[in-house]
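Participant: I need the structure of the sequence given here:
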Amino acid sequence: MSKQRPAEWRRGPMRLRRDAVPESTTDQRLLDHRGPHDWLHTDPWRVMRIQSEFVEGFGGLAELGASVAIFGSARTSPEDPMYDAARRIAEGLCAAGYGVITGGGPGIMEAANRGASECGGVSVGLGIELPHEQTLNDWVDIGINFRYFFVRKTMFVKYSQGYIVMPGGFGTMDELFEALTLSQTGKITTFPIVLYGSEYWRGLVDWLRDTMLPAGMIAEEDLDRVHLCDDPEDAVRWFVAND
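Facilitator: This is a model prediction of the structure:
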């Protein structure tokens, strides 16, 4: 004989009525070993995983000190001039007293971590779980792997004084425009952003100035948030001056 459901059910801050009222209590489901185990994979349980990633990230980076995030393509080969430029920029930042944070992968990320590590600076890699396994490069001295992109991105913003953005793909663009949005809306302050490689970035910058600005989608001061350059020393010098 089935029990009649109550007209209203309270589950913590939630109020449930009609068909939303469960047929059993949370304690019943917890103590019944015959029940299904899919609760391990539901969203409420994932909150604990997410929380643990924040705790691990905050704990691991809390004493990091002033640092700069360097972004760029994982596909850049060591023979590419951009690889050498990223390495030199990291060395310059190290000499200026900054640590370097990257996504911990190959390409530009490896070059930046290498530059920081070789000059005796702090070299950090924040990796991400991907369908195609990507391990942290050999030049990462402090590494953290994340399951969730948004947790990882929070760490980049929280523990970086600003970004230096080398040529890259969708991931690089994502980090760039998130930083611009947070800066524009005042969520982060004093956050210099360098776009390195004028030939690569010129089309985007021109589109922002010639299309978005006249359309009223951005303001003139939004364009001043970025510095376009082609010289590693200039990138470091401008960053330090605007930090």
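
Participant: C-alpha only now, for contacts and for neighbours.
Facilitator: Fine.

Participant: Trp201: neighbour count?
Facilitator: Neighbours of Trp201 under the rule other C-alpha atoms under 10 Å: 17.

Participant: to clarify, my last question referred to Asp234.
Facilitator: 17.

Participant: now Asp43: how far from Thr189?
Facilitator: Look at Asp43 and Thr189: by C-alpha to C-alpha, to the nearest Å, they are 33 Å apart.

Participant: who's more crowded, those two?
Facilitator: Each of Asp43 and Thr189 has its neighbours counted (other C-alpha under 10 Å); Thr189 has more, 13 against 10.

Participant: tell me who's in contact with that one.
Facilitator: By C-alpha atoms under 8 Å, 6 or more residues apart in numbering, the contact set of Thr189 is Ser183.

Participant: at 10 Å what do you get?
Facilitator: Gln161, Gly162, Leu182, Ser183, Asp243 (C-alpha atoms under 10 Å, 6 or more residues apart in numbering).

Participant: just the buried residues from these, in ChimeraX please.
Facilitator: Paste this into ChimeraX to select the buried members of the contacts of Thr189, with burial taken from 16 or more other C-alpha atoms under 10 Å:
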select :161,162,183
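
Participant: so Leu40 sits in a strand?
Facilitator: No - Leu40 sits outside any strand when classified using DSSP: H, G, I helix; E, B strand; the rest coil, being helix.

Participant: and it, how many residues sit next to it?
Facilitator: By other C-alpha under 10 Å, neighbour count at Leu40 equals 10.

Participant: wait, it sits on Leu30?
Facilitator: No - if you go by C-alpha atoms under 10 Å, Leu40 and Leu30 don't touch, sitting 11.5 Å apart.

Participant: would you agree Ser67 is in contact with Met155?
Facilitator: No - with contact defined as C-alpha under 10 Å, Ser67 does not count as touching Met155 (11.5 Å).

Participant: got any residues that touch both of these two?
Facilitator: In contact with both Ser67 and Met155: Ile101, using C-alpha under 10 Å, 6+ apart.

Participant: helices along this structure, start to end?
Facilitator: Taking DSSP state H to define them, one finds helices in the chain at 26-31, 43-61, 81-95, 108-118, 149-159, 170-184, 198-207, 220-223, 232-242.

Participant: thought Thr172 was touching Val165?
Facilitator: Yes - with contact defined as C-alpha under 10 Å, Thr172 counts as touching Val165 (7.3 Å).

Participant: look at these two and report which has more neighbours.
Facilitator: Neighbour count, other C-alpha under 10 Å: between Thr172 and Val165, Val165 has more, with 25 against 17.

Participant: so what's that one up against?
Facilitator: Val165 neighbours (C-alpha under 10 Å, 6+ apart): 69-73, 86, 108, 172-173, 175-176, 193-197, 201, 226, 228.

Participant: one more, for comparison:
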Amino acid sequence: MTDAKSNQPRERHRGMVTLRRDAIPPSTADQRLLDSHLRHEWKTKDAWRALRILSEFVEGFDTLADLPPAVSVFGSARSKPDSPEWKLGEEVGAALARAGYAVITGGGPGVMEAANKGCADAGGLSIGLGIELPFEQGLNEWVDIGIDFRYFFARKTMFVKYAQAFVVLPGGFGTLDELFEAVTLVQTRKVTRFPVVLMGKSYWQGLLDWMRDTMQADGKIGPEDLQLMLVTDDVDEAVQHIVNAGEHLDDIQAASARRLARETGTN
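Facilitator: As a prediction, this is how the structure comes out:
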């Protein structure tokens, strides 16, 4: 069986394994883990799945531990090369690389590919964290280091753990998922506060208006919560915001280290 668009054999990456044609199962690992209709498997298979999940964390941690400072870039897989967000993604990837950051994306097509391409063309390190999906995307050609994950939650941990900031371009449900998870982690102080940048004012304005006029007005969030995100069309402003936040965090950490040294009497 082939992909109707590319006339190439269908292909799915499942961890280290590549499956093609009739070897591709009808469901993904995430579906089999989360589907309540498979309740009869919970005692017989979930314990083994826990080891597979652990292996994904080990592989991710081991592969990404030596990354330079990095920024995770999110956006639609459906964006075309002639779209404004594609161009913006490429510019963001290049600007981040020139500022000394590696770029982490989901490794797929669209805005993700644009950001990886911009980073690679500018001489930066381009990372792709792929995911097993029913409609296989595969890692784009601009990825220098790629990891394919079975489980969304393992992959999402890597996006947060190894990023100094998030840049969010126009996208769909997956992009919103990453955006709101990041903002929630910052709001609840589960992670050290780091910048979340929304690129594309006109795209995000309706969402921001609703958050202010409905969520904030009803007391579900505070005015300060909307300040957790910078909204801009200016690539230079976005990158400078990330750089400034990094320098501020370095100052805080240095001051904390000096205070600890005084309290413990060490040099």
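
Participant: can you give the structural similarity as a TM-score?
Facilitator: A TM-score of 0.82 describes the superposed chains when it is computed by TM-score structural alignment, normalised by the length of the first structure; 206 aligned residues with a C-alpha RMSD of 1.4 Å.

Participant: sorry, back to before: considering the contacts of Thr189 of the first structure, which are maintained in the second structure?
Facilitator: Retained in the second structure by both residues aligned by TM-score structural alignment, their matches' C-alpha atoms under 10 Å are the following of those: Gln161, Leu182, Ser183.

Participant: which residue in the second structure aligns with the second one?
Facilitator: Right, Leu182 of the first structure. Using TM-score structural alignment, the partner of Leu182 of the first structure in the second structure is Leu185.

Participant: which residue lies closest in space to its match, excluding its sequence neighbours?
Facilitator: The spatially closest residue to Leu185 of the second structure, leaving aside those adjacent along the chain, is Val191, at 5.7 Å (C-alpha to C-alpha, 6 or more residues apart in numbering).

Participant: and that neighbour, how many residues sit next to it?
Facilitator: The number of residues near Val191 of the second structure, taken as other C-alpha under 10 Å, comes to 14.

Participant: what do you get for Leu207 of the second structure?
Facilitator: Leu207 of the second structure: 11 surrounding residues under other C-alpha under 10 Å.

Participant: show me what Ala90 of the first structure aligns to in the second structure.
Facilitator: By TM-score structural alignment, Ala90 of the first structure lines up with Gly93.

Participant: what residues of stretch 192-212 of the second structure count as buried?
Facilitator: Using 16+ other C-alpha under 10 Å as the test for burial, stretch 192-212 of the second structure gives 193-201, 204, 208, 211-212.

Participant: show me those residues that map onto strands.
Facilitator: Residues of these located in strands (DSSP state E): Val196, Val197, Leu198, Met199.

Participant: give me the distance between the residue nearest to Phe149 of the first structure when sequence neighbours are not counted and Ala90 of the first structure.
Facilitator: Nearest non-adjacent residue to Phe149 of the first structure, counting by C-alpha to C-alpha, 6+ apart: Ile128, 6.9 Å away. Ile128 of the first structure sits 21 Å away from Ala90 of the first structure, taking C-alpha to C-alpha as the criterion.

Participant: between these two, which one's more packed in?
Facilitator: Ala90 (33 against 21).

Participant: was I right about that one contacting Asn113?
Facilitator: Yes - in this structure, Ala90 of the first structure is within contact of Asn113 by C-alpha under 10 Å, at 7.3 Å.

Participant: now for those two: what residues contact both?
Facilitator: Shared contacts of Ala90 of the first structure and Asn113, defined by C-alpha under 10 Å, 6+ apart, comprise Ile70, Gly99, Val100, Ile101, Gly121, Ser123.

Participant: what sits against the spatially most central residue of the first structure?
Facilitator: Centroid check for the first structure by C-alpha atoms, centre = their mean gives Lys153 as the closest residue, at 2.2 Å. For Lys153 of the first structure, the contacting residues are Gly103, Leu126, Phe146, Asp174, Glu175, Glu178, Ala179, by C-alpha under 10 Å, 6+ apart.

Participant: neighbour-wise, which of the residues you listed leads?
Facilitator: Gly103 (28 neighbours).

Participant: which position in the second structure aligns with that one?
Facilitator: Using TM-score structural alignment as the criterion, Gly103 of the first structure maps onto Gly106 of the second structure.

Participant: now its match. Nearest residue, chain neighbours left out?
Facilitator: Once flanking residues are discounted, Gly106 of the second structure sits nearest to Leu129: 4.7 Å by C-alpha to C-alpha, 6+ apart.

Participant: which residue of the first structure sits opposite that neighbour in the alignment?
Facilitator: Looks like Leu129 of the second structure aligns to Leu126 there (TM-score structural alignment).

Participant: Phe57 of the second structure contacts Ile147, doesn't it?
Facilitator: No - checked against C-alpha under 10 Å, the pair Phe57 of the second structure and Ile147 is beyond contact range at 11.0 Å.

Participant: show me the contacts for Glu178 of the second structure.
Facilitator: Counted by C-alpha under 10 Å, 6+ apart, Glu178 of the second structure has contacts Ser72, Val73, Phe74, Gly75, Lys156, Phe159, Val160, Phe166, Val168, Thr184.

Participant: quick one: buried ones out of the residues you listed?
Facilitator: Counted by 16+ other C-alpha under 10 Å, these give Ser72, Val73, Phe74, Gly75, Lys156, Phe159, Val160, Phe166, Val168 as buried.

Participant: what's the closest of those to His248 of the second structure?
Facilitator: Nearest to His248 of the second structure out of those is Phe166 (C-alpha to C-alpha; 16.6 Å).

Participant: counterpart of that closest one over in the first structure?
Facilitator: Match for Phe166 of the second structure (TM-score structural alignment): Tyr163.

Participant: what sits against its match?
Facilitator: By C-alpha under 10 Å, 6+ apart, the residues touching Tyr163 of the first structure are 67-71, 100-102, 156-157, 175-176, 179, 191-195, 226, 239.

Participant: the equivalent of Pro223 of the second structure over in the first structure: how many residues sit nearby?
Facilitator: Aligned counterpart of Pro223 of the second structure in the first structure: Glu220 (TM-score structural alignment). Neighbours of Glu220 of the first structure under the rule other C-alpha under 10 Å: 12.

Participant: and what of the one 5 residues further on?
Facilitator: The burial count assigned to Arg225 of the first structure is 16, neighbours taken as other C-alpha under 10 Å.

Participant: same question, Met82 of the first structure
Facilitator: Residues contacting Met82 of the first structure under the criterion other C-alpha under 10 Å number 22.
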